[in-house]
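Trainee: Need coordinates for the below:
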Amino acid sequence: MRDLAAGVRYLGRGQRWVLSHGRWFGFGLLPALVTLVLYGVVLTVLAFWTDNIAAWATPFADDWSEGWRTTLRALFAVLLWAGGLLLSVLTFTAVTLLVGDPFYEKLSEQVEESEGGCPEGVDRPLASELWISLRDSLYVLWRAMLLGVPLFFLGFVPVIGQTVIPVLGFCVSGFFLTLELTSVAMQRREIPVRERLRVLRGRKALALGFGVPLVLCFLVPFVAVLLMPGAVAGAALLVRDVTGHDDTPRHDGMANPGGVTGHDGATGPGGPAGQGGVTGPGVY
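Mentor: Purely as a prediction, here's the structure:
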């Protein structure tokens, strides 16, 4: 529960940081606004075509009575659009970070500098940075789909499909949203995407506390734009925690000893690999 609350606090700290640094808040709005327009068009087109897609995907219902056929296809259409909406929440961040990579890199650096120093990243050409971001985002999307697709079909199961499954869907989306947002600061530390995943698996509650509220807020289109700069700032603060660069005392009185130390993942937030749960198996 403490990690869950800490995740929410990092999200709040990030929003406060950008609001107190108005220039950087405006700096981070433009990429999110451009991406919002693109996603608005896609979701609108999807909404117009859901009935046709539902009819195409359920040919076996053509011979059913009209009531059952209409009910099935209406449910399919609703779940399809809801699935598209949840997928857009996850990919919105990835696309926005890709579009605004130079913007958010500078924002993240400024946040860390204000907290007591920013690790020096490797100086790469912009094209190389964009390629790495795209490659990592596709990996994250693939991992998210491994869980998201089964959850979509489980949504058809009576009772749990309308209660438990949506909750699990928000948790999965929140976890991977946190993974995307922390990529800016973790990439600067040369932590590869698979190691980022292991690190956050070891701090699931922290990742969910940060990401799930964002997923819920991102369901409101303009809120996503307004919160994006603060989300990047908060993610930079969160990374300082999980990699051992945050001086904020933890609940055990320590300053997060044993942070991640590079590509090989020899150590993690809880100590040597395999002892703190960072590199062990996890749901995500």
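
Trainee: drop to CA atoms for contacts and neighbour counts, all remaining ones
Mentor: Will do.

Trainee: and the helix or strand harbouring residue 231, what other elements does it pack with?
Mentor: Using DSSP states H and E, residue 231 sits in helix 221-242. Judged by 3 or more Cα pairs under 8 Å, 6 or more residues apart in numbering; DSSP states H and E, helix 221-242 is in contact with helix 2-20, helix 22-57, helix 101-114, helix 164-181, helix 183-188, helix 204-218.

Trainee: Pull out the buried positions in the fourth one.
Mentor: Going by neighbour count (16 or more other Cα atoms under 10 Å), the buried part of helix 164-181 is 165-166, 169-181.

Trainee: Determine the number of other residues adjacent to residue 128.
Mentor: 11 (other Cα atoms under 10 Å).

Trainee: mind listing what it touches?
Mentor: With contact set as Cα atoms under 8 Å, 6 or more residues apart in numbering, residue 128 has no partners.

Trainee: again, only this time at 10 Å
Mentor: Contact partners of residue 128, counting by Cα atoms under 10 Å, 6 or more residues apart in numbering, are residue 134.

Trainee: Report the separation between it and residue 122.
Mentor: Separation of residue 128 from residue 122 (Cα to Cα, to the nearest Å): 11 Å.

Trainee: Residue 182 and residue 46: what is the separation?
Mentor: 30 Å.

Trainee: The structure of the following sequence is requested for comparison with the preceding one:
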Amino acid sequence: MNDLGAGFGYLMKGQRWVAQHGRWFGFGLLPGLITLVVYAGALVGLGYGADDFVAWATPFADDWSSPWIGLLRTTLTAFVFVFGLFLAVITFTAVTLLVGQPFYESLSEEVERSEGGEVHESGLPLWRELWISARDSVRILVRVALFGIVLFACGFIPVVGQTVVPALGFCVSGYFLTQELTGVALQRRGMVLKDRLPLLRRRRLLVLGFGVPLVLSFLVPLVAVFLMPGAVAGATLLANDLVDADEGPAPGPDGAATTEQWAA
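Mentor: Below is the predicted model:
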């Protein structure tokens, strides 16, 4: 259980770091603001259109008597919106990291520099870094979508669907959110997704301690934007300590990852 507290500690360290480096905090806000505008529009559209979608998807209930038709469609509409919100929380980070790749790379490097550690560089051109980041993000999102479908279906189970399933949803979201955020620092070490997953699995409670509080805070409007710079800083500290405590991939002679480490 100590790892839960330690994971939360890394999140707080990251927020303190950006609070002490105001220029980098402002620098890291820009990608989140851009993504927020897009996602806010999408969620508003979902809020207006979810009931029409549910009515279209449940034609078999058109002849049901009141209150059963209303109860069914109201419940399904709520689940559709919650599912959309669940995906938004996860994909927000992926899209923000993709949009802000140059911003967060620089922020992560500055965290390492200020902490007196080695500043890692991938040695790859920006287009290649963006491709790797996008590819790994898609792979993570596929996993998230599969878990989301299962949890969505389990939401119809009485009692369990209203208690256990939401808690599991936050844990799943937090776990994958941490995978995304630590990817900024670990990718610069030459670690693609298949290298990062075993590293994080060995410290699941640490990962959850970092990610779950962040997911919960992201549910508050605008909070995600303001916490993203500190989340990247904290994830950098967490990732570097995990690699230092484990066997990481060996760098090439110029400090960059070898060709084999970057293979798909």
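
Trainee: So after superposing, what's the score?
Mentor: Here the superposed chains carry a TM-score of 0.92, computed using TM-score structural alignment, normalised by the length of structure 2; 251 aligned residues with a Cα RMSD of 1.2 Å.

Trainee: of the helices and strands packed on helix 221-242 of structure 1, which approaches residue 81 of structure 1 most closely?
Mentor: helix 22-57 (6.6 Å; Cα to Cα).

Trainee: and the angle from that closest one to helix 101-114?
Mentor: Here the directions of helix 22-57 of structure 1 and helix 101-114 differ by 130 degrees (axes from the mean of the first three to the mean of the last three Cα atoms, to 10 degrees).

Trainee: re earlier: distance between the helix holding residue 231 of structure 1 and the chain's centre?
Mentor: 10 Å (Cα atoms, centre = their mean, to the nearest Å).

Trainee: More neighbours: residue 182 and residue 46 of structure 1, which one.
Mentor: residue 182 (25 against 17).

Trainee: what residues are up against that one?
Mentor: Neighbours of residue 182 of structure 1 in contact, by Cα under 10 Å, 6+ apart: 108, 176, 196, 200, 207, 231-240.

Trainee: try residue 176 of structure 1
Mentor: Residue 176 of structure 1 neighbours (Cα under 10 Å, 6+ apart): 90-91, 93, 140-141, 143-144, 182, 197, 200, 207-208, 211-212, 284.

Trainee: still on that earlier bit, reformat the helices and strands packed on helix 221-242 of structure 1 into JSON lines and put distance to residue 71 of structure 1 next to each item.
Mentor: Converted to JSON lines, those look like this (distance: least, Cα to Cα, whole Å):
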{"stretch": "helix 2-20", "distance to residue 71 of structure 1": "39"}
{"stretch": "helix 22-57", "distance to residue 71 of structure 1": "11"}
{"stretch": "helix 101-114", "distance to residue 71 of structure 1": "44"}
{"stretch": "helix 164-181", "distance to residue 71 of structure 1": "20"}
{"stretch": "helix 183-188", "distance to residue 71 of structure 1": "42"}
{"stretch": "helix 204-218", "distance to residue 71 of structure 1": "27"}
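
Trainee: Let me know which of those is the nearest to residue 260 of structure 1.
Mentor: Of all those, helix 183-188 comes closest under Cα to Cα, at 10.0 Å.

Trainee: What lies in contact with stretch 217-228 of structure 2?
Mentor: For stretch 217-228 of structure 2, using Cα under 10 Å, 6+ apart, the contacting residues are 11, 14-15, 18, 25-26, 28-36, 40, 85-86, 88-90, 92-93, 96-97, 104, 181, 211-212, 214-216, 231, 233-234.

Trainee: From start to finish, how long is that stretch in a straight line?
Mentor: The first-to-last residue distance of stretch 217-228 of structure 2 comes to 11 Å (Cα to Cα).

Trainee: cool, stretch 17-28 of structure 1 as well?
Mentor: End residues of stretch 17-28 of structure 1 are separated by 12 Å (Cα to Cα).
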